[in-house]
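S.K.: pasting the structure only:
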C-alpha cells in the first residue's frame, strides 16, 4: 500500500478573537486543497508556529497581542529558511495599514469582511506566489506610495527641451 504525500496547502492561522479565528479555520478546512496546521491567538505564538511548522501560508490578523501580523510578516520575509507567505486580514483598511503590511513583506491583504470563498481563493493565490490585494485598495495604496516616496510626481523636464517636436 503506497501513501501519497499530502499536497494540500498548509496554513497557520493567527487571530486574537476566538470566534473569528474559528470561522476562518472552518472556511479554510471546508476546502479540499487546504489544511490548517495550527492556530494562534497572538503574534508570538504565530511566529513560533511558522518557525516550527513552516507552512505554505500564514493567515494573520493585522493587530494582535505580543506581536502584530505585520511584524510576523517582516520576520518571515527576512528569515532565510522560512518560505511562508503571509496573508493579512484586517478590519483596518486605510491605505497606511495596507502599505505597512506590504512594506513588511505580506503577500496579501484582505478586509475581515471577505467572503469565505474569496479567502480560500486568496490563500491558494498566495501559496502559488501571487500577490493578493483587492482592486478597491489600489487607489489608496498608490496615494500612500506617492506620499512616502518623497519623489516628485512629475518628472523634471530639462530647461530648453522643446516638447513640440
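M.R.: Yes, it's here. Given the structure is predicted, the values throughout are model-derived calculations rather than measurements. Residues are numbered from 1 along each chain as shown.
S.K.: all contacts plus neighbour counts: C-alpha atoms, from now on.
M.R.: Fine.
S.K.: what about the helices in the chain?
M.R.: Under the criterion DSSP state H, the chain carries helices at the ranges 18-29, 43-53, 69-77, 95-103, 116-127, 138-149.
S.K.: save those helices as TSV, and put in distance to residue 87 and mean neighbour count too.
M.R.: Shown next, in TSV, are those (distance: least, Cα to Cα, whole Å; neighbours: other Cα atoms under 10 Å):
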stretch	distance to residue 87	mean neighbour count
helix 18-29	12	16
helix 43-53	13	19
helix 69-77	8	23
helix 95-103	9	19
helix 116-127	7	19
helix 138-149	16	14
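S.K.: tabulate the ones you listed (a markdown table), appending distance to residue 7.
M.R.: Below are the helices of the chain laid out as a markdown table (distance: least, Cα to Cα, whole Å):
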| stretch | distance to residue 7 |
| --- | --- |
| helix 18-29 | 14 |
| helix 43-53 | 15 |
| helix 69-77 | 22 |
| helix 95-103 | 27 |
| helix 116-127 | 12 |
| helix 138-149 | 33 |
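S.K.: ok, which of the ones you listed comes nearest residue 86?
M.R.: helix 69-77 (5.8 Å; Cα to Cα).
S.K.: okay, the angle between the closest one and helix 43-53?
M.R.: 20 degrees (axes from the mean of the first three to the mean of the last three Cα atoms, to 10 degrees).
S.K.: how about residue 27: what's its closest non-neighbour residue?
M.R.: By the measure of Cα to Cα, 6 or more residues apart in numbering, the closest residue to residue 27 outside its immediate chain neighbours is residue 116, 5.5 Å from it.
S.K.: one step back: so which of the helices of the chain comes closest to residue 61?
M.R.: Residue 61 lies closest, by Cα to Cα, to one member of the helices of the chain: helix 69-77, at 5.5 Å.
S.K.: who touches the closest one?
M.R.: Helix 69-77 is touched from outside by 43-44, 46-47, 60-63, 82-86, 88, 100-101, 104-106, with contacts defined as Cα atoms under 8 Å, 6 or more residues apart in numbering.
S.K.: in addition, the following structure is provided for comparison:
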C-alpha cells in the first residue's frame, strides 16, 4: 500500500553531528518499505534515520532541512522519480548527500539512469540489513556500492559514446588501470591490496580519475568506463 503525504522528519532523531553516526533519509512510495528500512537501520548503532518521504518531490526540501549524509532513494515514484530527484540534488546543492538507489529488481533500466544521474550506488530492497548498512557506510567513506555483473548487464547493448572515449583518453595508464578495477566493483582498499600500494595512493589516483573525467563520484566514473569501452560488456 502506497503512503501519501509521508514527507516528514522522524521524531526523536538523535544528534547526527557526531562523526560516528551516519544520518539517513529514506525515500519510497511504499509505506511498508519505509517502515521496514527505518526499523532495520535504527537497529544499527552508527546509523540514524532522520526522515522519510513518499515521493521524489519531497526530497530536496527535506535534504535542505535535515542535512542527511545519505539518501536511500527509490527509483519508481508517482510524481517525481528517483532519477530526477537525484539530478535535482546534484544541480541545486553545492554539497549534496550521497544517494543509494533502492530497487526491487537490480536489472531495472531506471537503475542505470539513476547511476548516470549521479547516484553513488544501488542495492536491492530485499537485501539483508547488514548489506544495506554496509552500503551506507561504504558511500559515506567515499566508496561505492556496485554490483559489477548487474551494471554490466545494464550496460550491455548500449553503444560506446565518443565523448566518453575522449574524456577517458586523458587518463594515464595507471589511472586507466584504477578505473578498470573500480568497474570490477573493487573498493579502494581492495585496489590497494591488489596493486601493493598504500590506500592513500589509491585515493589520490581515484581523485585524479574523477577530476579528469569530470564526474562527481566513482559510480559515475564506472558508468563512463562502460560508455568508453574500458570495462567489458
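M.R.: That came in fine, so what should we check first? What you see is a predicted model, and the numbers here were worked out from it, not measured in a lab.
S.K.: still on that earlier bit, how far away is the aligned partner of the residue nearest to residue 27 of the first structure in the second structure from residue 44 of the second structure?
M.R.: Aligned counterpart of residue 116 of the first structure in the second structure: residue 129 (TM-score structural alignment). Distance from residue 129 of the second structure to residue 44 of the second structure, counting by Cα to Cα, to the nearest Å: 9 Å.
S.K.: rewinding a little: what's the distance between the match of residue 116 of the first structure and residue 166 of the second structure?
M.R.: 40 Å.
S.K.: can you check residue 76 of the second structure too?
M.R.: With Cα to Cα as the criterion, residue 76 of the second structure and residue 166 of the second structure are 33 Å apart.
S.K.: look at these two and report which has more neighbours.
M.R.: residue 76 (20 against 12; other Cα atoms under 10 Å).
S.K.: which one in the first structure is aligned with the more buried one?
M.R.: Match for residue 76 of the second structure (TM-score structural alignment): residue 63.
S.K.: please name the residues that touch its match.
M.R.: For residue 63 of the first structure, the contact set (Cα under 8 Å, 6+ apart) comprises 69, 90.
S.K.: can we see that at 10 Å?
M.R.: Contacts for residue 63 of the first structure (Cα atoms under 10 Å, 6 or more residues apart in numbering) come out as 15, 16, 42, 43, 69, 70, 71, 88, 89, 90, 91, 92.
S.K.: which residue in the second structure aligns with the fourth one?
M.R.: Under the alignment (TM-score structural alignment), residue 43 of the first structure maps onto residue 56 of the second structure.
S.K.: what residues are up against its match?
M.R.: By Cα under 10 Å, 6+ apart, the neighbours of residue 56 of the second structure are 7, 27-29, 73-86, 88.
S.K.: for residue 92 of the first structure, give its distance to residue 100 of the first structure.
M.R.: Per Cα to Cα, residue 92 of the first structure is found 12 Å from residue 100 of the first structure.
S.K.: joint contacts of those two?
M.R.: Going by Cα under 10 Å, 6+ apart, residues that sit against residue 92 of the first structure and also against residue 100 are residue 62.
S.K.: the closest residue to residue 69 of the first structure other than its chain neighbours: neighbour count?
M.R.: Among residues not flanking residue 69 of the first structure along the chain, residue 62 sits closest, at 4.7 Å (Cα to Cα, 6+ apart). For residue 62 of the first structure, the neighbour count with other Cα under 10 Å is 29.
S.K.: residue 62 of the first structure is in contact with residue 90, isn't it?
M.R.: Yes. Under the criterion of Cα atoms under 10 Å, residue 62 of the first structure is in contact with residue 90, at a separation of 5.2 Å.
S.K.: give me the common contacts of those two.
M.R.: Listed as contacting both residue 62 of the first structure and residue 90 by Cα under 10 Å, 6+ apart are 15, 69, 97, 98, 109, 110, 112.
S.K.: who's in contact with the residue nearest to residue 57 of the second structure when sequence neighbours are not counted?
M.R.: Leaving aside its chain neighbours, residue 57 of the second structure sits nearest to residue 80 (5.3 Å; criterion: Cα to Cα, 6+ apart). By Cα under 10 Å, 6+ apart, residue 80 of the second structure lies in contact with 55, 56, 57, 58, 59.
S.K.: now tabulate the residues you listed in a markdown table and tack on distance to residue 22 of the second structure.
M.R.: Output for these, formatted as a markdown table (distance: Cα to Cα, whole Å):
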| residue | distance to residue 22 of the second structure |
| --- | --- |
| 55 | 22 |
| 56 | 21 |
| 57 | 23 |
| 58 | 21 |
| 59 | 18 |
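S.K.: and the furthest pair within the residues you listed?
M.R.: It's 55 and 59 that sit farthest apart of the contacts of residue 80 of the second structure, by Cα to Cα, at 7.3 Å.
S.K.: alright, calling it a day.
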